[in-house]
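K.L.:
below are the sequence and a predicted model for it; my questions follow.
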Amino acid sequence: MNNMISYHNATTALSISEKVGQFFMPAAFINDTEEEIKRIEKSILEDGIGGLCFFHSRASAATNFEGQKKIVYNENSFQTLKKLIQRYQNIAKYPLLISIDAEWGLAMRIENTPQYPYAITLGALQHNEDLIFTLGKQIANDCKAAGIHWNLAPVVDINNNANNPVIGYRSFGENKFLATLKAAAFIKGTEIEGVLTCIKHFPGHGDTAVDSHLGLPLIDKSKEELIKNELFPFQQLIHEGVDSIMAGHLSIPALADGDTIPSSLSKKMLKDLLRGEMKFKGVVISDALNMHAVAMNYPTKGALEWVAFDAGNDVLCFSENVTAGVQTILQNATAVQIEESFKRIWALKEKAIKKNSEKIELSDAAPLNALIAKESLTLYKGGLADFKSQKFIGIALGATKHTFFNSIAKELNFDTIESIQDASQVSAYDHVLIALYPPKAKPANLFDLTEEDIALIQTLMATKNVILYLFGNPYVLNHISIEKAKAVIIAYQNFEVFQENAAQHFLGKHTAEGKIPVAIKNKL
């Protein structure tokens, strides 16, 4: 990789076309074919792109909207990624800025890499921002081990809509103060390792019921309401000097003088509000420009890229029409526009891209995850009392690993059932311990729980003494009537260390110190 040159030298060394090329950060895919890799190399050489945003494969969620392509598991993805980054860097005239979404670690995109808890789990921590700082630090270490400079995280959306199809578990919660505090800890941990961060999705994607990958969400709130809540974390973190902000694809008429244009394409929102009123001086990066919320409306190649740049985005993420986009910007932009964005981007690159021959190993997630598991565990309702001394049966719903029951079984004898057809199978028991493992973290299709499983839980709660441990998204509780449950405990994650900690809690050896960070509408 070539060394970075200073902005002073770059502003004269790069042609205007090369400067515009720096605005583009198309997608790169870890599991591409050689033919696809060569197409990206061609763009690096001919378009002079400034960076790449890595995804797992062309069948991954960000591109495979309808889920028709099968995602192939590749246990060597991490090594493939490292080699690809080096290959692309070696041919670039100027160093590429490499980014990835690693909100809960590289595992968000790459198999066999450290996985950390979702933001909603971190939201349950009470006065333990040091754990989030360490989490940000370890994720940043893993980014550096791969050759990544820019983690497009954290999410600072205030999630106050239980039906949000795309944010939900990715948000720290619905309390703006705690979400800001936790995001700041994540950012500081990342920065100490020399990795860039990006807060998203401006002006706030929390209160939506539409996935902007598939359509354009409409947020019908007043500007006063938005300033008070959704915009609060962005403003506070701007004051703290955050590196970059991602512009979401959201229709918010109150912030655009009644216009329904997506926020990512709105001068009112990016130039007047974000840069003008909120005084943000850093880099604005668009959310992926291939997302249906914006891509469907600009069939002419290069038109979307120009509109996004003209609106105030410095970096055009996931542009699918780089060559046409460069030409369209060159035809329409002023020299001042181009230089202002180029200066911001080059400053970001100078900050992040350092020559480093040191070999960096991936972090060990288990010790930190064990601490987070202990501090996030939430007693949502009731208490355990003397339940474990009674004759009880354990029922695991949706589990692939039974660490929770296996850990309890080291000290207590009890029967377990993995699959149950009806409540009569447990007729001999008055006490039932349910371990619920929702297959998905997203709310679509009831988190992929079956209606039969939910009906069974309801029946058991109505007829038995039930303790429920939930190893998944707490919003699941909106779909279960838990009024008659003896106790409900939220573990948030199904990781083995979270299951082990929950077992110790059941055995009376750990307390539950966490607090649920979102509102559940079910009445207790």
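P.N.:
Thanks, I have it.
K.L.:
make it CA atoms for all contacts and neighbour counts henceforth
P.N.:
Will do.
K.L.:
not counting its neighbours along the chain, what's nearest N161?
P.N.:
D207 (4.9 Å; Cα to Cα, 6 or more residues apart in numbering).
K.L.:
and that neighbour, how far from N445?
P.N.:
19 Å (Cα to Cα, to the nearest Å).
K.L.:
higher neighbour count, these two?
P.N.:
D207 (23 against 10; other Cα atoms under 10 Å).
K.L.:
buried stuff in stretch 95-111?
P.N.:
95-111 (16 or more other Cα atoms under 10 Å).
K.L.:
if I look at the residue nearest the centre of the chain, how far off is V322?
P.N.:
Centroid-nearest residue in the chain, with Cα atoms, centre = their mean: E103, separated by 4.2 Å. Noted for E103: a distance of 27 Å to V322, by Cα to Cα.
K.L.:
kindly report the same for W346.
P.N.:
19 Å.
K.L.:
which residues in the stretch 351-500 of the chain form helices?
P.N.:
All helices of the stretch 351-500 of the chain, identified by DSSP state H, counting those that start in this stretch, fall at 365-376, 403-409, 444-447, 451-463, 496-506.
K.L.:
any idea how far the second one is from the chain center?
P.N.:
Looking back up the chat, that one is helix 403-409. 30 Å (Cα atoms, centre = their mean, to the nearest Å).
K.L.:
which residues touch it?
P.N.:
With Cα atoms under 8 Å, 6 or more residues apart in numbering as the test, helix 403-409 has contacts from G394, T416, A435, E496, Q499, E500, A502, A503, Q504, F506, L507.
K.L.:
how close does the residue nearest to the fifth one when sequence neighbours are not counted get to F471?
P.N.:
Read that as Q499. With sequence-adjacent residues excluded and distances taken as Cα to Cα, 6+ apart, Q499 is closest to F404, at 4.6 Å. The span separating F404 from F471 equals 10 Å under the rule Cα to Cα.
K.L.:
got another one to weigh against that:
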Amino acid sequence: MLRKALVASGLILSLQLTLSAQQRDAFIPFINAQHRWVDSVFNTLSARDKVAQLFMVRAHSDLGQRYIDSVAGVIQREQLGGIVLFQGGPVRHAQVINRYQRLSKVPLLVAFDGEWGLGMRLADSTISFPYQMALGAIQNEALIYQMGLEVARDFKRLGMNVNFAPVVDINNNPRNPVINFRSFGEDKQNVTRKGLAYMRGMMDGGLLTTLKHFPGHGDTDVDSHYDLPRLTFTAGRLDSLEMYPFRELIKAGAPGVMVAHMNIPSLDKTPNLPSSLSHHIITNVLKKRFGFQGLTFTDAMDMRGVVKHFRNGEADVRAIIAGNDVLELSENSGRAINLVLQAIKQGRLSQQDIDTRVKKILAAKYWLGLDNQQQRTVNLTNLYRDINRPQTEALNQRLADASVTLLKSDSLIKALDYTKRTAVICIGLTQISEFQNMLGWRFDNNMFYVLSPQATADDVAAVANELSSYSQVIVALHDNRIRPRSTLNYNGTVRLFINELANMNSVFCLFANPYSLAGLPGIEQAKTILVCYQNDDIMQRAAAKVILKRLNPTGRLPVTVNSFFRYGDGK
């Protein structure tokens, strides 16, 4: 069934290029089978060591030596099952991974949130692929499969073996503060296709991946990092929409699922109970009804969404009782292990249940090749070069090119004359952009203008008063914040100027979240709008290629913005 899905989505050509990856044993049957190495390791573990395999601790390499040493102490003392890496530098990460692996009697799972690759946490000296919202616009899933392979190659080179990705939440709430641009979009079929491509690429590259955030975090306006979201949808709605990508990708062999912290009365009526602690949601729905036999991970157990109502380690115990295999970032792993051992004595948990989960975790480590010392030791030689490969940078640009979405007509682009006086206005920045530089060499008679998000009326008037002398106007709207939010941080004066520009036959390029179009009244009057999803150089180069008539935009809008800009719009 998986092969049929891959053929249908155009991925078979890429799969043929990865014969060795295809020969890897299928993950789900593998971790549920008996293995001599697993048994040999399991038989060396004490009761406490077994429980410790269910926990992963937070690790950074940018918080100083004292912090690094403190995590080393936890790993050596508690002998936990894995670590989750956050911010730092590639070489420093590799060094701490090597150190922590040496301290562990059992090889560690080394996880990372790499939804858009290493750049999600390691912004310096690593490549960031486009956010999933941009990928949702791409019509060629083979590119996303290839991205998955490259992400896996980066992870393995850095000594990491678990990627908490892809996000398969369906983002149908523009106000969503935590998923939003991290989602492939609002259409369940599109999200499933893109999630399949990304998941298979990473798995074929040798990574353990997780679908997140079950049963679906896309339609909430509460961030579970800070509070407990409450979903009031019917079980039927959740089954047919939010849970659809999870169900289909589980059929396709998903190795891991991460469970969100959300209260969902239609699935479990227990007051204030997060989904991550619900036996019905995890064991009855995810494992029994959906037939999931891989590894179930909790979202971070130090988030307010889970510890607000279950404090002092009770959340950890309940998460294991509910059916989770791996707990990510307990507030206090030593305390949690003691409480789980106590729960076994009290009969709240059975030792057999713990043993079954531990063997699955060990089998996952065996599948990853962690029985081999070389597989868990990072070679520091040429590390920067190896994770900044020219072919990866080229793929990154191809992904950006394929995501550009043309709304309305391309008539203004076709009519552009490189010899005429052309104004190129960038709004939302404070200096000349890559986009302007790309256009500058081709338009013979151009002038660049830059307006900050909070430009004054005098600043705007100075630009507006000069536009009458130009035959052509190209406008770029930028969101210069770290993450593209649903609304732009432009003041009223700037927004009014955008409205005026939309009525001047200007070509618009949006380097921002597509939802932000809804906060620009009058933008729908523009004849040509290129949606480029985020403000970085690869997107600006892609847009410039379209303006210079070197690229035909093929992306389609992955979300509905308003009545003017709807899902699927694009040339």
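P.N.:
Nice, I can see it. Being a predicted model, the structure only gives us computed values, none of them experimental.
K.L.:
nearest residue to the equivalent of I167 of the first structure over in the second structure in space, please, no chain neighbours.
P.N.:
In the second structure, I167 of the first structure lines up with I179, judged by TM-score structural alignment. Distance criterion Cα to Cα, 6+ apart; nearest residue to I179 of the second structure, sequence neighbours excluded, is G218 at 6.2 Å.
K.L.:
number of nearby residues for the one you found?
P.N.:
For G218 of the second structure, using other Cα under 10 Å, the count is 26.
K.L.:
corresponding residue for it in the first structure?
P.N.:
Using TM-score structural alignment, the equivalent of G218 of the second structure in the first structure is G206.
K.L.:
show me the contacts for its match.
P.N.:
D157, I158, N159, N160, N161, N164, I167, G168, S171, E230.
K.L.:
could you grab the helix/strand/coil label for the first one?
P.N.:
Secondary structure, DSSP: H, G, I helix; E, B strand; the rest coil: D157 of the first structure is coil.
K.L.:
pretty sure it sits against H205.
P.N.:
Yes - assessed by Cα atoms under 8 Å, D157 of the first structure is found in contact with H205 at 5.5 Å.
K.L.:
shared neighbours, the two?
P.N.:
Contact criterion Cα under 8 Å, 6+ apart; residues shared by D157 of the first structure and H205: I167.
K.L.:
please pick out the residue of the first structure most distant from its centre.
P.N.:
Distance-from-mean max, the first structure, by Cα atoms, centre = their mean: A428 at 44.5 Å.
K.L.:
and which of the contacts of helix 403-409 of the first structure is nearest W150 of the first structure?
P.N.:
Comparing these against W150 of the first structure with Cα to Cα places E496 closest, at 29.3 Å.
K.L.:
the aligned residue in the first structure for R99 of the second structure - how many residues pack around it?
P.N.:
R99 of the second structure maps onto R87 in the first structure, with residues paired by TM-score structural alignment. By other Cα under 10 Å, 14 other residues sit near R87 of the first structure.
K.L.:
then the one 5 residues further on?
P.N.:
A92 of the first structure has 19 neighbours, counted by other Cα under 10 Å.
K.L.:
would you confirm that it contacts L45?
P.N.:
Yes - with contact defined as Cα under 8 Å, A92 of the first structure reaches L45; the gap is 6.6 Å.
K.L.:
wait, what's in contact with the closest residue to L143 of the second structure other than its chain neighbours?
P.N.:
Leaving aside its chain neighbours, L143 of the second structure sits nearest to L399 (6.7 Å; criterion: Cα to Cα, 6+ apart). Residues near L399 of the second structure by Cα under 8 Å, 6+ apart: P130, L135, I138, L143, I144.
K.L.:
and L371 of the first structure, by the same measure?
P.N.:
L131.
K.L.:
quick check: the aligned residue in the second structure for it vs I387 of the second structure, distance?
P.N.:
L371 of the first structure maps onto R398 in the second structure when the alignment is built from TM-score structural alignment. As judged by Cα to Cα, R398 of the second structure and I387 of the second structure stand 18 Å apart.
K.L.:
what of V162 of the second structure?
P.N.:
V162 of the second structure is 17 Å from I387 of the second structure, by Cα to Cα.
K.L.:
who has more neighbours, those two?
P.N.:
With neighbours defined as other Cα under 10 Å, V162 of the second structure and I387 compare such that V162 has more, 27 against 22.
K.L.:
do I have it right that the more buried one meets G205?
P.N.:
No - taking contacts as Cα under 8 Å, V162 of the second structure lies outside contact range of G205: 11.4 Å.
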